[in-house]
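In: Sequence first, predicted coordinates after that:
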Amino acid sequence: MAVRSDTRPVDALGHALREFGQLVALGLDVFLGMFRRPFQVREFIQQFWFVASVSIVPAALISIPFGAVITLQLGSLTQQIGAEAFNGAASVLAVLQQASPIVTALVVAGAAGSAICADLGARTIREEIDAMEVLGVPVIQRLVVPRVQATMIVAALLNGMVSVVGIVGGYFFNVIMQGGTPGAFLASFSALAHLPDLWVGTIKALIFGFIAGVVASYRGLRPRGGPKGVGDVVNQSVVITFLLLFFVNFVISLVYVQIVPPPEV
């Protein structure tokens, strides 16, 4: 009697690899479509306004406690090792390089990305996407590219807002609650921070916005099982985006540390 081996893990791995390959292919198509005419200006403006309207308030509310927690934790640590003078630089660099782009990406993916995925999923189950393809309308150029562009631009702008709010909140909590001196906070920041620290945060926000838009669009164009499937792909898009964001953030941070030398004190 022959014993059949369980091939389910192999099949699941193959399915995951196919899905990842299709996601990468869609990302390449979207990236190339950004430089290809016709440009969907009206759709881009509508999506930009929508993504910004659902992301600004949550990002601002999250950035205040986020910056406060970082400042309080770093302030306690620097006091223990006798390095209070560097608390400003440490907290500001942590906000610029890590906290701000991550907070921005999580808000964009959770609020705007889920809405984009639900919208495209609803269009798909209503067979609007199939009708556009039958009529010869390029779905990626018409629907996906403007949404990804909107998430990228909004993420970059929100990153600047979150950085400012986080730094101001960190300054307040360090000076008011921990008894730090304003001069030491500002002096350490100007001595240890440099312009690439700001650029890497902005680049991260752009990349994270691109990933959030592509993943939301990819899952939204492939729902299964009717309206229930739309809800499932929305949840999947948020989870997949979060996983990719943290992995990509690790890679970018590792490369940045290796190629950008720290300023001399």
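Out: Thanks, I have it.
In: from here on, contacts and neighbour counts on C-alpha atoms
Out: Fine.
In: quick one: secondary structure of the spatially most central residue of the chain?
Out: Nearest to the geometric centre of the chain sits A105, at 2.4 Å (Cα atoms, centre = their mean). Of the three states, A105 takes helix under DSSP: H, G, I helix; E, B strand; the rest coil.
In: I'd say it and A155 touch.
Out: Yes: assessed by Cα atoms under 8 Å, A105 is found in contact with A155 at 6.7 Å.
In: Overlap in contacts, the two.
Out: A205, F208, G209 (Cα atoms under 8 Å, 6 or more residues apart in numbering).
In: Just the ones in helices from these, please.
Out: A205, F208, G209 (DSSP state H).
In: Just name the closest of those to A111, please.
Out: Distance ranking of those against A111, using Cα to Cα, places G209 first at 12.1 Å.
In: Against that first model, consider the following:
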Amino acid sequence: MSAFRRSGALPAQAAARAGNGLREFGRMCSLALDVLVAMGRRPYQVREFVVQFWFIASVSITPAILVSIPFGAVISLQLGSLTSQLGAEQFNGAAGVLVVVQQASPIVTTLIISGAGGSAICADLGARTIREEIDAMEVLGVSPVQRLLVPRVQAAVCVSVLLNGLVSVVGVVGGYFFTVVVQGGTPGAYLASFNALAQLPDLIISTVKAVLFGFLAGVVASYRGLNPKGGPKGVGDVVNQSVVITFLVLFFVNTVLTALYLQLVPAKGT
């Protein structure tokens, strides 16, 4: 009988966890909507936005550059090996650049924004929450969303766009170096294949991903930072949770956007 009760308790626990997860997801979506609405309201927190923008950029630029170089190198070396086996070396440039711009840049941006910027946002808001600063602001009639969340999310979006462009440039330059210098490719063939297959929508979808990723990273970090449990230890827990949740959400969104783009936008020359 006790074993039956234990086995019956497992589905109940799973259902309870699923219900809690759905409620958390709904609250996060509600917070995202509140942030979007508050972005169009005055007063604009320009000073706070500049401070947050500079902080997130300062902790993200160097890691982004250091990560983008091996990304471009690995992609170029792997594609160079495959195209050499197939006798299609002339497509090295196009394949490498398209992979870097469409996929590698948004993914690196995701890792950096969620790991460096998002964790800092979550820790800051979590510390403010356990010190009851958020409750004090609400008592005084100051909106925490307008005062704290909006400038942080906006800063995350702007830094994400800039990082995406930076990673694209560094990745393309690194890919060119490893393809032409290391593997002995032809510079003219590299550039010609890129011009033949690359198109403006490739850059547009990369920028759209960067904007959406920055917004989601800021919202997830803000939501977890506003809901710590257990004092200082709880702040550390929500920081870890925010990074993991952001990774899962952004990789899922990246997959959906990539699939839609490949289905809706025809390849150049088709």
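Out: Thanks, I have the structure now. Only a predicted model underlies this, so the values are computations on that prediction, with no experimental measurement involved.
In: Aligned to the residue nearest to the centre of structure 1, what sits in structure 2?
Out: Correspondence of A105 of structure 1 to structure 2, assessed by TM-score structural alignment: T110.
In: before we move on, the earlier item: with adjacent residues omitted, what lies nearest to the residue nearest to the centre of structure 1?
Out: F208 (5.7 Å; Cα to Cα, 6 or more residues apart in numbering).
In: Can you tell me what that neighbour aligns to in structure 2?
Out: With TM-score structural alignment as the criterion, F208 of structure 1 pairs with F213.
In: To what extent is that match buried, counted in neighbours?
Out: 29 (other Cα atoms under 10 Å).
In: Does it touch V161 like I think?
Out: No: under the criterion of Cα under 8 Å, F213 of structure 2 makes no contact with V161, lying 9.2 Å away.
In: So for stretch 167-183 of structure 2, what gets flagged as buried?
Out: Buried positions in stretch 167-183 of structure 2, judged by neighbour count with 16 or more other Cα atoms under 10 Å: 167-180.
In: In helices, which of these appear?
Out: Within those, residues falling in helices by DSSP H are V167, S168, V169, V170, G171, V172, V173, G174, G175, Y176.
In: Widest-spaced pair of those residues?
Out: The span of these, defined through Cα to Cα, is set by V167 and Y176 at 13.9 Å.
In: got the buried residues for the host helix or strand of V35 of structure 2?
Out: Assessed by DSSP states H and E, V35 of structure 2 sits inside helix 2-38. Neighbour-count burial for helix 2-38 of structure 2, with 16+ other Cα under 10 Å as criterion, is recorded at M28, C29, L31, A32, V35, L36, A38.
In: pull the longest helix from structure 1.
Out: Max-length helix for structure 1 by DSSP H is helix 41-81.
In: Now the helix or strand following it on structure 2. Mean distance?
Out: Next along the chain after helix 41-81 of structure 1, taking DSSP H and E as the criterion, comes helix 87-94. Taken over the aligned residues, the distance from helix 87-94 of structure 1 to structure 2 averages 0.2 Å (mean Cα distance after the TM-score superposition for structure 1).
In: which helices and strands does helix 87-94 of structure 1 pack with?
Out: If you count contacts as 3 or more Cα pairs under 8 Å, 6 or more residues apart in numbering; DSSP states H and E, helix 87-94 of structure 1 packs onto helix 41-81, helix 145-172, helix 182-192.
In: Now those helices in TSV, please, with extra columns for distance to V95 of structure 1.
Out: Putting these into TSV (distance: least, Cα to Cα, whole Å) gives the following:
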stretch	distance to V95 of structure 1
helix 41-81	7
helix 145-172	6
helix 182-192	12
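In: Now flag whichever of the ones in helices among the buried residues of stretch 167-183 of structure 2 is closest to N227 of structure 2.
Out: The nearest one, if we look at those relative to N227 of structure 2 and count by Cα to Cα, is V167, at 32.8 Å.
In: Now which residue in structure 1 aligns to that closest one?
Out: By TM-score structural alignment, V167 of structure 2 lines up with V162.
In: what residues are up against its match?
Out: Residues in contact with V162 of structure 1 (Cα under 8 Å, 6+ apart) are A59, A60, S63, S100, V103, T104.
In: I'd assumed L61 was in contact with the fifth one.
Out: The reference is to V103 of structure 1. No: counting by Cα under 8 Å, V103 of structure 1 does not reach L61; the two are 10.5 Å apart.
In: The two: which is more packed in?
Out: Between V103 of structure 1 and L61, counted using other Cα under 10 Å, V103 has the larger neighbour count: 24 against 12.
In: Quick check: the aligned residue for I204 of structure 2 in structure 1?
Out: I204 of structure 2 maps onto W199 in structure 1, by TM-score structural alignment.
In: Tell me which of the helices and strands packed on helix 87-94 of structure 1 is the most buried.
Out: Of these, the one with the most neighbours on average (mean count of other Cα atoms under 10 Å) is helix 145-172, at a mean of 25.
In: what's the mean distance for that one versus structure 2?
Out: With mean Cα distance after the TM-score superposition for structure 1, helix 145-172 of structure 1 averages 0.4 Å from its match.
In: Can you give the distance of that helix from its chain's centre?
Out: 10 Å (Cα atoms, centre = their mean, to the nearest Å).
In: could you give the angle of it to helix 182-192?
Out: Relative orientation of helix 145-172 of structure 1 versus helix 182-192 (axes from the mean of the first three to the mean of the last three Cα atoms, to 10 degrees): 130 degrees.
In: that older thread, which one of the ones in helices among the buried residues of stretch 167-183 of structure 2 is nearest to T186 of structure 2?
Out: Y176 (9.8 Å).
In: Could you find the counterpart of the closest one in structure 1?
Out: Y176 of structure 2 maps onto Y171 in structure 1, by TM-score structural alignment.
In: and the helix holding V35 of structure 2, what does it pack onto?
Out: Other helices and strands packing on helix 2-38 of structure 2, by 3+ Cα pairs under 8 Å, 6+ apart, are helix 200-225.
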